[in-house]
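In: sequence and predicted structure below; questions after.
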Amino acid sequence: MLTALSIANIVLIERLDLDFEAGLGVLTGETGAGKSILLDALGLALGMRADSALVRQGADKAQVTASFTPPAPGTSLAALLADNEIALEAGEPLLIRRALKTDGGSRAFLNDQPCSAALLREVGGYLVEIHGQHDDRGLLVPAGHRALLDAYARADTAAVAAAHGAWRGAEARLEAAKAAISEAERDREWLEHCVAELRVLDPRPGEDAELAEARATMQKGERIAGDLGTILEAFEGSDGGPARLRGAARRLDRLAGDHALLAEALASLDRAIIDADEAETKLHEAARALEYDPDRLEAAETRLFELRAMARKHGVQPDALAELTGDLAARLDAIEGGSAGLAKLEAAVAETAAAYTHAATALSDQRRKAAARLDAAVAGELAPLRLDAARFQTLVERLPAERWGAEGMDRVEYLIATNPGAPFAPLAKIASGGELSRFILALKVALAEEGGAETIIFDEIDRGVGGAVASAIGERLARLAGAGKQLLAVTHSPQVAAKGASHFVIAKSSEGIVTRTGVRALDPPGRREEIARMLSGAEVTEEARAQAERLLEVV
C-alpha cells in the first residue's frame, strides 16, 4: 500500500509531501490544475520512461520518493527483492526513489540501494496498477489473466506443476538413455574389440606396481649374484667360518674352567656363532629373493609392457584398466539390454504424461466453470456502469500439446465487445478510455480480492458519465477498496468524490510569472465546499452546499 509520496521539481510541482491511508482516496480539482502531473510523478517512481520535460523549469533535477508498506514474507515481491539483494528492515517501509536530470539521465533506488529502471518497473508492477491514460500493466496484460482466473477459481495449480515436472523429467531420462544407446551402438564394434582385448589381458589393480618391483629386484639380483656367491662360500663346508668357530668353541669349552678370561672368551665365541648362523640365514634368504631367472624377468617385463601399452591406448593409468574393463562392458551390455530399459522409460513417460493430462484437464474444467461464473459476475456490473450493451467473455482456449506447461494446457484472456453484434476483442482494443476504465472496474469488483496490486489508481474513470452511473462507479470503488485494496481515484464527479474515505484537492496558483501546482488534504468542511464547487461550477451556491451535504450523508 502507498503510504507517502514526496515530489520535488516535477513540472509545476515545486515541493509536495502527501500521506495516504487505506481505503478509497479521491483527487479532485479544476481542469488543468495538474492532476496528470501527480500521476506522471508517481509513474516516474514506478519505473516509467524518464522524460526530461518533467523537470521543473529552472531546476537542475527532479526527484520523486514513494513509500510503501513492506511486502509480506514469502510473497513474489519479497522474493524478487531478495533475489536482487534489496534489504528489507523489519518494520521499515519499502522506499522507491527516482531522480531525473535535465539531460534525461535518471537514477533509481530501492531502499537507498541503486537499481535499474527495469527492476523498478517490475517492482512497481507488484505495488500499483494505474488504469486510465497511464495504463500499461495490470488487467490489460493477457499474461496475467490465467493467474487471476486460477485465483478466482481457488484452483490448486501446484499439482499440475508437479505432474508437468514429473512428465518432463521422465522424457529427459528417456532421451538421455536413447542418446547413450545410440552412441554406444555407433561404437559397438570398437567396444566388442576393447572388451575382448581387456578381458584377455585381465588387468588387476596394483599389478603394475607389483611387476615393477619384481623386475627391479631381479635386476638387482643379476648384478650382485657373483659377490653374493663368494660371500656364501665363506660360510659353507668344514672349512667355512661357522664350522671353524664351532670347533674352536668346543676346545675352549674344555679350558674355560682354568681362567675367568677363558670363560668370557667362550661366551663371546658363542655369541659370534649365533650371529654367524643368523647372517648365513639372511644371506640365503636374500639369495633366494634376489635369485635371477632370465625367463621370469622376461615374463615380468613383457606383462608390464602390455599393461602400460594398454593404459596408454585408452588414456588411463595402468591401475584404472580393471575399472575401464567394467565400464566398457557395461556400455556393451546396455546395447544388448537397451530395448528392455527403453521400454521401461517409455512406459514411465506414458504414465507421467497421462497423469499430467488428467490433472491439467481437471484444471481446465475448473477454469471453464470459473470463467462462466466470472462472466456472469462481470455482466451484473456492466449495466449500472452504463455498459449495458457491452459483453464480457473469459476465453479459455486449449493450447497445442507442444505448448502445454507447468500452468496447464490453457490460454486465458479477458475479451469484451462494446456494441451488439461486434466481435469480442482484447481489453486493450477498447477505444474509449473511460469505457475501458469502467470495464476494468467491473472486472476488479467481480474478482474482488483475487490477485493484483494492493494499490489501484483509476484516472477519470467517470469521464463522460454522471448521475446514477457516477454513483454506481463511486459505490463500486468504495466496495473494492473495502475488499483489502487501496484505491486512488482522479475524478470530476461529485458522486464519486463523496464516496472517498479521504479527499485531496489539486489546485494551481500563480505569483507573477511563476505557476505552481499544490495538493492538500481536505477536512470535512473542506470536502463539502469542494463537492459543492464540483456541483455548481464557478460560483458555489448554498443549494450546492446543501446537495453536497446530502451526498456526504449518503456515504
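Out: Here it is on my side, so go on.

In: please make it C-alpha for all contacts and neighbour counts, starting now.
Out: Fine.

In: ok, now which ones touch the most centrally placed residue in the chain?
Out: The chain has residue 83 as the residue nearest its centroid, 8.1 Å off, counting by C-alpha atoms, centre = their mean. For residue 83, no residue counts as a contact, taking C-alpha atoms under 8 Å, 6 or more residues apart in numbering as the criterion.

In: out of everything not next to it in sequence, what's closest to residue 21?
Out: Nearest residue to residue 21 in three dimensions, chain neighbours excluded: residue 3, at 6.2 Å (C-alpha to C-alpha, 6 or more residues apart in numbering).

In: and whatever helix or strand that neighbour lives in, how far out from the chain middle?
Out: In the assignment (DSSP states H and E), residue 3 maps to strand 2-10. Remark: strand 2-10 is offset 33 Å from the chain centroid, using C-alpha atoms, centre = their mean, to the nearest Å.

In: and for stretch 448-460, what's in contact with it?
Out: Identification of contacts with stretch 448-460 by C-alpha under 8 Å, 6+ apart yields 1-2, 125-134, 138, 147-148, 151-152, 434, 437, 480, 483-492.

In: now do the strands in the stretch 401-550 of the chain.
Out: Taking DSSP state E, counting those that start in this stretch as the test, the strands found in the stretch 401-550 of the chain are 410-417, 425-426, 455-459, 486-490, 502-511, 514-521.

In: for residue 360, list the residues it contacts.
Out: Neighbours of residue 360 in contact, by C-alpha under 8 Å, 6+ apart: 160, 408-409.

In: okay, pairing it with this:
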Amino acid sequence: MLTGLAIRNIVLIEALDLTFERGLTVLTGETGAGKSILLDALGLALGMRADSGLVRAGTDQASVTASFEPAAAGSALAALLAENEIDQEPGGPLLIRRTLKADGGSRAFLNDQPCSAALLRDVGALLVEIHGQHDERGLLNPRGHMDLLDAFGGLDTGAVRAAHAAWQDAGTRLAAARDALENAAKERDYLAHAVDELTKFAPEPGEEEALAAERATMQKGARLTEDLAALDAALGGSEGALSKLRQAARRLDRIAPEHELLASALAAFDRAVIEAAEAEDQLARASEALSVDPARLDAIETRLFDLRALARKHQVAADDLAALAEQMSAQLARIDAGEAGLLDLEGELASTRAAYEAAAQALSDARRAAAARLDKAMADELAPLKLDAARFRTDVEPLPEGQWRASGKDRVEYMISTNPGAPFAPLTKIASGGELSRFILALKVALAAQGSAGTMIFDEIDRGVGGAVAGAIGERLARLAGGAQVVVVTHSPQVAARGAEHLLIAKSSQGTITRTGVHPLDEAERREEIARMLSGAAITDEARAQADRLLEGV
C-alpha cells in the first residue's frame, strides 16, 4: 500500500508531501489544476520514462520519493527484492526514489540502494496499478487473462503443471536415449572389432609386470650361461675340484691315524667336500633357474610387445585393458538392448502425455465453467455503468499441440462487443476511452480484485458520464476499496462523495510564479468542494444541499 509521496520540482509542484490511507481516496480539482502532474510524478517513481520536461522551470533537478508498506514475507515482491539484493529493514517501509535532471539524466533507488529503471518498473508493477483511458497494461494485457480467470474460478493448476513436467521429462529422456543409441550405433563396428580383439588376447591385470620380470630373468640367464658352464666344469666331473677333494680326503683318511694333525686336516677336508657339494647343488639349481628357452623368451617378448601396443592403441594402461574390454562389451550390450529400452521410454512418454492431456482437459472444462460465471458477473456490472448494450465474453480456446504448456492447453482472452450484432474483439480494439475505463472497473469488480496490486489508481474513469452512472462507478470503487487501497482522480461529485479521504488539487499564482498544491479536506471543506463540482464556480445553497444528500447517502 502507498503510504506517502514526496514531490520536489515536478512541473508546477515545487514541494509537496502527501500521506495516504487505506480505502478510497479521491482527488478533485478544476481542469488544469495539475491532477495529471501528480500521476506523472508517481509514474516517474514507478519507473516510467524519465522526461526532462517534468523538471520545474528554473531548477536543475526534480525528485519523487514514494513510500510503501514493507513487502510481505514470501510475496513476489519480497522475492524480487531478494533476487536483486535489495535490503529491506524488518518492519521498515519500502522506499522508492527517482531523481531527474534538467538535462535528462535520471537515477533510481530502492531503499536508498541504486537500481535500474527496469527493476523499478518491475517493483512498481507489483505495488501499483494505474488504470487510465490509454492504459494498455494490467487487465488489458491478454498474457494475464488466464491467471486472472484461474484465480476467479479458484482453479488449482498444480496437477497440470506436475503432469506437464513429467511429460516433458519423459520426452527429454527419450530424446537423449535416441541420441545415445544413434551415436553408439555408429561405433558398433569399431566396438565389436575391439571387443573381439581384446577377448582373444585376454589381457589380465598385472600381466605386463609379470611378463617383464620373466623376460628380465631369462635375459639375465643368457648373459650368465658361459660363466655357469665354466664353474660347473671347474667344480664337477672326474677332473673337477670336488672330485679331487674327495680323492684327497680318501687318501688322507688312510693315514690320518698316524698323527693328530692329519686327523684335523681330514676333518677340514670333510667339511670342504660338504661345502663344495652344496655349492655344486646351488650352481645346478641356478643354472636350471637361469636356463634360457629361446622359444619361451620369444613368446614372452611378443606377448609383452602386443600387450603394450594394445594399451597405446586404446590409450589406457596395460593393466586397464581387461576393464576396458568389459566396458566395451557392456556398451555393445546396451546397443543391442537399446531398442527394447526405447520401447519402454516411448511407452512412458505416451502414458505421461495421456496423463497431461487428461489433467489439461479437466482444467479446460473448469476454465470454461469459470468463464461462464465471469461472463455473467460482468453482465451484471455493465448495465449500471451505462454499458448495457455491450457484451463481454471470456474466450477459452484450445492451443495447437506445439504450444501446450505447464499452464494447460488453452488461450484465454477477454473480448467485448459494444453494440448489438457487432463482432467480439479485444478490449483495446473497439472500446472508446470512457468505455474502456468502465470496462476495467467492471472487470475489477467482477474479479473481486483478483491479481490486483496493493494500490489501484483510476484516472478520470468517470469522464463523460454523470448521474446514476457516476453513482454506480462510485459505489463500485468503494467496493473495491474494501479490500485494497484505491485512489481515483475524478470530476464526478457522485464519485467524490464515496471517498474516505478527499484531496483537493489547486493551482495558485504569485506574480509570475505558478504552483500546484494538494490540500486534504475536512468535512466542511469537502462539502464545499462537492457543491462546487455540482454547480460550478458559483456555489449555491441548492448545490450545498445536494452535496449534503450525496454525503449522507454513502
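Out: Everything's here; your move. Just so it is clear, the structure is predicted and the values come from calculations on it, not from any experiment.

In: I figured the residue nearest to residue 21 of structure 1 hits residue 20, correct?
Out: Yes - at 4.8 Å, residue 3 of structure 1 counts as touching residue 20 under the criterion of C-alpha atoms under 8 Å.

In: find residues that contact each of these two.
Out: Shared contacts of residue 3 of structure 1 and residue 20 (C-alpha under 8 Å, 6+ apart): none.

In: of the two, which one has the most company?
Out: A direct count of neighbours by other C-alpha atoms under 10 Å for residue 3 of structure 1 and residue 20 places residue 20 higher, at 20 against 16.

In: my read is that that one contacts residue 26, right?
Out: No - the criterion here is C-alpha under 8 Å, and residue 20 of structure 1 misses it with residue 26 at 10.7 Å.

In: shared neighbours of these two, anything?
Out: Taking C-alpha under 8 Å, 6+ apart as the contact rule, residue 20 of structure 1 and residue 26 touch no residue in common.

In: so which residues of the stretch 451-555 of structure 1 form helices?
Out: 467-481, 494-497, 524-536, 542-554 (DSSP state H, counting those that start in this stretch).

In: turn those helices into JSON lines, columns for mean neighbour count.
Out: Listed next are the helices of the stretch 451-555 of structure 1 as JSON lines, based on neighbours: other C-alpha atoms under 10 Å:
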{"stretch": "helix 467-481", "mean neighbour count": "21"}
{"stretch": "helix 494-497", "mean neighbour count": "27"}
{"stretch": "helix 524-536", "mean neighbour count": "20"}
{"stretch": "helix 542-554", "mean neighbour count": "16"}
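
In: possible to save the ones you listed as a markdown table with distance to residue 326 of structure 1?
Out: Converted to a markdown table, the helices of the stretch 451-555 of structure 1 look like this (distance: least, C-alpha to C-alpha, whole Å):
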| stretch | distance to residue 326 of structure 1 |
| --- | --- |
| helix 467-481 | 70 |
| helix 494-497 | 82 |
| helix 524-536 | 88 |
| helix 542-554 | 88 |
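
In: out of those helices, nearest to residue 505 of structure 1?
Out: helix 524-536 (7.8 Å; C-alpha to C-alpha).

In: quick check: that closest one aligns to which part of structure 2?
Out: Aligned by TM-score structural alignment, helix 524-536 of structure 1 falls on residues 523-535 of structure 2.

In: ok, average deviation of that stretch from structure 1?
Out: In the superposition with structure 1, the average deviation recorded for stretch 523-535 of structure 2 is 1.7 Å (mean C-alpha distance after the TM-score superposition for structure 1).

In: could you grab the helix/strand/coil label for residue 18 of structure 2?
Out: Using DSSP: H, G, I helix; E, B strand; the rest coil, the structure places residue 18 of structure 2 in strand.

In: which residues touch it?
Out: So residue 18 of structure 2 contacts 4-6, 518 (C-alpha under 8 Å, 6+ apart).

In: quick one: it from residue 65 of structure 2, how far?
Out: In this structure, residue 18 of structure 2 and residue 65 of structure 2 are 10 Å apart, going by C-alpha to C-alpha, to the nearest Å.

In: overlap of the contact sets of the two?
Out: 5-6.

In: pretty sure residue 425 of structure 1 contacts residue 418?
Out: No - contact criterion C-alpha under 8 Å: residue 425 of structure 1 and residue 418 do not qualify, at 9.2 Å.

In: circling back to that earlier point, give me the buried entries from the contacts of stretch 448-460 of structure 1.
Out: With burial judged by 16 or more other C-alpha atoms under 10 Å, the buried subset of those is 1-2, 125-132, 134, 138, 147-148, 151-152, 434, 437, 480, 485-492.

In: residue 165 of structure 2 sits in which helix or strand?
Out: Assigned by DSSP H and E, residue 165 of structure 2 falls within helix 158-186.

In: and that helix against structure 1, how far off on average?
Out: Per aligned residue, helix 158-186 of structure 2 averages 1.1 Å (mean C-alpha distance after the TM-score superposition for structure 1).

In: what is that helix packed up against?
Out: Here helix 158-186 of structure 2 touches helix 321-382, going by 3 or more C-alpha pairs under 8 Å, 6 or more residues apart in numbering; DSSP states H and E.

In: give the next helix or strand downstream of the helix it packs on.
Out: Once the chain leaves helix 321-382 of structure 2, the next helix or strand it forms, by DSSP H and E, is strand 391-398.

In: mind listing what's buried in that following strand?
Out: 391-396.

In: okay, the angle between the helix or strand hosting residue 298 of structure 2 and helix 321-382?
Out: Counting by DSSP H and E, the element that carries residue 298 of structure 2 is helix 294-314. Interaxial angle of helix 294-314 of structure 2 relative to helix 321-382 (axes from the mean of the first three to the mean of the last three C-alpha atoms, to 10 degrees): 20 degrees.
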